[in-house]
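Undergrad: attaching a predicted model along with its sequence, questions to come.
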Amino acid sequence: PARRSALSLWEALRESMTRLPDAASLPAELPFAGGALGYLAYDFGLAGQGIPPPPAPSLPEAAFGIYDTTLLVDHHGRKAWLCAPEDRMVQALAEWQPRLACRKVYPHDPFFQVRGPVRQIWSRSEYAAAFARVYAYIQAGDCYQVNLAQPFVASYAGSPWSLYQRLRTVNPAPFSAYLSLPQGAVLSFSPERLLQVQKDRLQVRPIKGTRPRLKDRQDDQQMAQALLASPKDRAENLMIVDLLRNDLGRVAATGSVQVPQLCALESYAHVHHLVSVVEARLASGQDALSALEACFPGGSITGAPKRRAMEIIAELEAGARGLYCGSIGYLDQRGGLDMNIAIRSMTAVRGDLRFWAGGGIVADSDPDAEYQETLDKVAVFHRELAALAGEG
């Protein structure tokens, strides 16, 4: 049943695109002129690897809305576009003009409060025990790398939109997203792209290698250089680049897979990362959804080889990942696609706020360093949630 549901999702999305008004005449610079927007949970990818699904999560394993009217805002160019079917444009303008005249989505910031401390599901010793199991699998030759993650939870009241606005300000990221759902909300502050499709061009941008930012400029630069020079982090990155070259190769034109960027330093508000870029040309007979199916879930958040790493993750982690390490993004009706990897992301469902943090474990990983890396990646979440609990 899980496999049939995966197949039916791709079929349903393709069929939905055929029912939308033709948008071929719209400017090519617009990345989304109507189509599907939503997410795939990490657990959605288990069926494709033959791994039994976890117990029912708080959110569906996949959710997409189909939109024929869109408002796109270019914050850098200070321009906006409203796209709608010709017979609905007047109505769309009437609906959107009052909203655009307002400086805020809401006249007043909605109430949001964190109730109590953030709770760490795993103790440090439980993380160490899981790390030891992963290390044993690596030594036995089962795998080369496993991305081991741990969850955190907190209780909240009010509108998650306020939390998203606050975190987006202190933790800006290029693939951020906010989704309002019937069950709750998704808040993502991801720095990582899973897959972009532009015409017949494919791009993935895996992240492997992390160091925290430091307040002192010289210390921060030394931390960045240490990351660039780290054999362990570069080896992690190279393993995932090889995995993703293989994933893209399943849907790419023969000989078209290239690596134009390998282990480049990218610095964000709170962490430094090593980021690579893998590109390819889509083969004849393939489309954006077949490329997404080939790449999902992203290799940087599973490990290598992908299937065995995912089996180990399912065995050892403290429950289903849910949205964490899934993907959020859009499928444009003209064939384009852009999906993030939902790291540095939260779900807010019925008063329960949940997020995860993890890192890749390889043969020369140190358990204390790996544990600290998970905390570094979500330190800003802990700080801001503690402040909001104090404000309450």
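TA: Noted; the coordinates are in hand. Numbers count the residues shown, from 1 in each chain.

Undergrad: from now on I want contacts and neighbour counts done on CA atoms only, so please keep to that.
TA: Noted.

Undergrad: what are the ranges of the strands in the stretch 51-200 of the chain?
TA: Taking DSSP state E, counting those that start in this stretch as the criterion, the stretch 51-200 of the chain carries its strands at 62-67, 70-74, 79-83, 112-120, 145-158, 175-181, 184-190, 193-198.

Undergrad: how far off centre is the longest helix along the chain?
TA: Taking DSSP state H as the assignment, the helix of the chain that covers the most residues is helix 231-249. Mean C-alpha position of helix 231-249 versus that of the full chain (CA atoms, centre = their mean, to the nearest Å) differs by 18 Å.

Undergrad: and the angle from that helix to strand 193-198?
TA: Counting by axes from the mean of the first three to the mean of the last three CA atoms, to 10 degrees, helix 231-249 points 40 degrees away from the direction of strand 193-198.

Undergrad: can you give me the buried ones in helix 231-249?
TA: Residues of helix 231-249 classed as buried by neighbour count (16 or more other CA atoms under 10 Å): 233-234, 236-241, 243-245, 247-249.

Undergrad: farthest-separated two in the residues you listed?
TA: Taking CA to CA, the two most distant members of the buried residues of helix 231-249 are 233 and 249; they sit 24.4 Å apart.

Undergrad: do you know which of the strands of the stretch 51-200 of the chain lies nearest residue 128?
TA: Comparison of the strands of the stretch 51-200 of the chain against residue 128 by CA to CA identifies strand 145-158 as nearest, at 10.8 Å.

Undergrad: got another, please set it beside the one above:
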Amino acid sequence: MGVKHMRKPFWGLQYHPESVCTEREGNKVIEHWFRETLRWNEENARVVVDLENGERLAHQATKLSLLSRLQVAVADDDQTTGSATDGKRIWWERMGTRPEYRSVTVNLPHGVQVSDVVEELGMDGADKVVVLESANAAATASARADVRGRYSIIAAGLEEALRLEYHTGDEYATFKLQKVNGLQVGLSERVFLDSYGGIWGLVASIQEKRSLGNGVELPDLPFLGGFMGFITYEQGLSDIDIHLENRPHHRPDVCLTWVTRSVVIDHTLGLAHVQELYTSDTEFDGDAWMRSTADRLESTSAHHQHQLLNDMPSPAKKAKTRRPSTSTSIQTPLTKEYEAKVKTCQEFIAAGDSYELCLTDQTKITRPLSDIVPSTTHQEHHAPQQRPTSPTLTRKQQQRRSSSSLVPTMTSSTPVPSSWQLYKTLRSRQPAPFASYLRLGGATLVSASPERFLTYDRHGRCSMRPMKGTVRKSETVSTLEQAEKILHIPKEEAENLMIVDLVRHDLHSICGAGNVEVSDLLKVEEYQSVFQMITVVEGQLPTPSSDDKKKRYTGLDVLAASLPPGSMTGAPKKRSCELLQQIEQHRERSLYSGVVGYMCVTGRGDWSVTIRSLFRWDDERVTVQGQEEDGKTAEEEHEVWHIGAGGAVTILSTPEGEREEMFTKLAGPLRVFADLG
């Protein structure tokens, strides 16, 4: 008996070839079914396990590794063109292959924080920055013991770092290099992806050629060098075959920079590890940078948080000062509209289209320009985009928008806090184990994320920590015991469990049957301003045989197979994402709901979900009408910041409860504009 739903993508087949009334033809039915299963596995890049006795196991099928698919793609390209590269190694292929490692370790003066180190090294005003900070390392939080609470990572020398950018849907990726040995070179080259089987095959190829060799004695640090950067939510949609249409820009969805110089802060021991990867063709000044940086860090003095506002740069002197007709503008989601979207989610759930939908919305902040952005940035990275006029809200519209009390008053004659000052304020208000500050690929990200997406070690042990279930600290909910009573209810646990099953499925597709386990279920953790419920799901990558190491699985396989983060989609993942695209009116989430992290040359990696964050693109500006002192009007450009927030909607949700959760998550990042206003 076969059944197909008339409108929904549901199919069912029922048969009983093992029944007592079935004739011998029943054996053929089973054989045909098994043969079709094997064929499907092969067509969908799944591995079928061959046993020593000649039997085949389809139920342990996993995806082919990226390195295996890379070899197939290169072989096909060789047969078609004679050679993938015609024997030539272009500049980006030669850079940094087979690196060596060296480091210097120094004691940090008492009280020195990551922000002090960044400022001492002059990176707070740089146009290319990557800082991954465990800002809650010294805070009282029950979560810090089993997340990245011990180390923070600061990338250095990014103006001379190789950068890889990819816009979802393109047939090519682009390598960029700004400087070499202090000299401006401005190199940029497109690399077509057919020879690599896609963007992740290209990344796997670069990682493989630049990994540190086995047998080399290395320090037990989370990061020695390698890729650092961000991946957008839209790249994750593409990875699960959801087509994106009519995107009005050409910004990178994958932006990774190859870090050869970095500083790793050990908060537990109070140490700074100054380190670099080098090769014979990149030896310009020996270890001079490493030694001079170590000397500077040993003499670094601590800055106190109360000096935050005093550190603001003085505005440049002008012949005329200009006062815009509007102060910093904040547009939050409309209460009724968000509640209506929650109801729409529940209608889809009731109809059987999804079990859970992770609905989000965005708040937009426009304010006078802060960081100085090179004039070439817009032209270099992105296609031209029309700049709309900043909307003006009536008093009634402003009253309808929640959190209007958070809108600061600011004029262009007032020093505008930089993105670095926004970050320092956010990290002081919301210490988190996965805080990050990035200026890369035309994007600026300020994040205080509490959620790890994926971590993996050099031995193939992977761990994911889906986070679902949030309650804000208050006078009535101030202890872990009180939070557990609120979060351990059917609605909150159902949110978490459905995403846990989804994450287990993602891990299983790479690790295989029997290699995935839930090590910590529905655990409530305490953070600075909220309590969160998490589950830890772990997996072990298959161990390659001695003659099969070139086809081995790596943490990158898990990363590529697991995007976008399940805690930001719903279950089942693909169908839920399709519905969310419709409900959210195809508005891009961009960096929000994506991931930020690193891939180390040792095979380690650590990625966090981009939540509790604010971001900006250099090429997104709006024009507002300002007024000079003599009364004449003039136009002024403002930058645009975005803050995403939301929650998981289930059949047990209420529109009012989901709206309250969304604004609770929004409040922390949004308040930094008021704090610095």
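TA: Received it, and whenever you're ready, just let me know what you need. Since this is a predicted model, take the numbers as computed values, not measurements.

Undergrad: so how far is stretch 485-502 of structure 2 off the chain centroid?
TA: On the basis of CA atoms, centre = their mean, stretch 485-502 of structure 2 sits 23 Å off its chain's mean C-alpha point.

Undergrad: do stretch 99-110 of structure 1 as well
TA: Taking CA atoms, centre = their mean, one finds stretch 99-110 of structure 1 lying 27 Å from the centre of the chain it belongs to.

Undergrad: if we can go back for a sec, the longest helix of structure 1: average distance to aligned residues in structure 2?
TA: Taking mean CA distance after the TM-score superposition for structure 1, the mean distance separating helix 231-249 of structure 1 from the aligned residues in structure 2 is 0.6 Å.

Undergrad: that helix aligns to what range in structure 2?
TA: Here helix 231-249 of structure 1 aligns to structure 2 at residues 490-508, judged by TM-score structural alignment.

Undergrad: not counting its neighbours along the chain, what's nearest the spatially most central residue of structure 2?
TA: Nearest residue to the geometric centre of structure 2 (CA atoms, centre = their mean): residue 595, 1.0 Å. Counting by CA to CA, 6 or more residues apart in numbering, residue 609 is the residue found nearest to residue 595 of structure 2 once chain neighbours are left out, at 4.6 Å.

Undergrad: residue 192 of structure 1: what's it in contact with?
TA: Residues near residue 192 of structure 1 by CA atoms under 8 Å, 6 or more residues apart in numbering: 174-175, 205-207, 340-343.

Undergrad: what of residue 464 of structure 2?
TA: With contact taken as CA under 8 Å, 6+ apart, residue 464 of structure 2 is in contact with 452-455, 503, 536-538.

Undergrad: okay if I get the residues you listed as a markdown table plus distance to residue 327 of structure 2?
TA: Putting the contacts of residue 464 of structure 2 into a markdown table (distance: CA to CA, whole Å) gives the following:
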| residue | distance to residue 327 of structure 2 |
| --- | --- |
| 452 | 36 |
| 453 | 37 |
| 454 | 40 |
| 455 | 42 |
| 503 | 44 |
| 536 | 44 |
| 537 | 46 |
| 538 | 48 |
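
Undergrad: so the residue nearest to the centre of structure 2 is in contact with residue 454, correct?
TA: No. Look at residue 595 of structure 2 against residue 454 with CA atoms under 8 Å: they stay out of range, at 9.3 Å.

Undergrad: any shared contact partners between those two?
TA: Residues touching both residue 595 of structure 2 and residue 454 (CA under 8 Å, 6+ apart) are 607-608.

Undergrad: so where in structure 2 does stretch 266-273 of structure 1 end up aligned?
TA: Using TM-score structural alignment, stretch 266-273 of structure 1 pairs with 525-532 in structure 2.

Undergrad: distance between the ends of the matching stretch?
TA: Separation of the first and last residues of stretch 525-532 of structure 2 by CA to CA, to the nearest Å is 5 Å.

Undergrad: what's the matching range in structure 2 for stretch 133-140 of structure 1?
TA: Residues 344-351 of structure 2 are the counterpart of stretch 133-140 of structure 1, counting by TM-score structural alignment.

Undergrad: now do the buried residues in that stretch.
TA: The neighbour-count criterion (16+ other CA under 10 Å) identifies 345-346, 348-349 as the buried residues of stretch 344-351 of structure 2.

Undergrad: in space, what's closest to residue 146 of structure 1 - neighbours in sequence excluded?
TA: Using CA to CA, 6+ apart and skipping the chain neighbours, the partner closest in space to residue 146 of structure 1 is residue 303 (4.3 Å).

Undergrad: what is the neighbour count of that neighbour?
TA: Other residues near residue 303 of structure 1 number 28, with proximity taken as other CA atoms under 10 Å.

Undergrad: map it across to structure 2 for me.
TA: Aligned by TM-score structural alignment, residue 303 of structure 1 pairs with residue 570 of structure 2.

Undergrad: how much space between that match and residue 526 of structure 2?
TA: In this structure, residue 570 of structure 2 lies at 24 Å from residue 526 of structure 2, with CA to CA as the measure.

Undergrad: wait, what's in contact with residue 42 of structure 2?
TA: Contacts for residue 42 of structure 2 were tallied using CA under 8 Å, 6+ apart; they are residue 48.

Undergrad: so it belongs to a helix, correct?
TA: Yes. According to DSSP: H, G, I helix; E, B strand; the rest coil, residue 42 of structure 2 belongs to a helix.

Undergrad: list the contacts for the residue nearest to the centre of structure 2?
TA: Counted by CA under 8 Å, 6+ apart, residue 595 of structure 2 has contacts 230-233, 453, 565, 607-610.

Undergrad: now with 10 Å, please.
TA: 229-233, 236, 254, 452-454, 559, 563-565, 606-611 (CA atoms under 10 Å, 6 or more residues apart in numbering).

Undergrad: circling back to that earlier point, can you put the buried residues of helix 231-249 of structure 1 in a markdown table and add distance to residue 24 of structure 1?
TA: Conversion of the buried residues of helix 231-249 of structure 1 to a markdown table gives the following (distance: CA to CA, whole Å):
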| residue | distance to residue 24 of structure 1 |
| --- | --- |
| 233 | 44 |
| 234 | 42 |
| 236 | 41 |
| 237 | 38 |
| 238 | 39 |
| 239 | 39 |
| 240 | 36 |
| 241 | 34 |
| 243 | 35 |
| 244 | 31 |
| 245 | 31 |
| 247 | 30 |
| 248 | 27 |
| 249 | 29 |
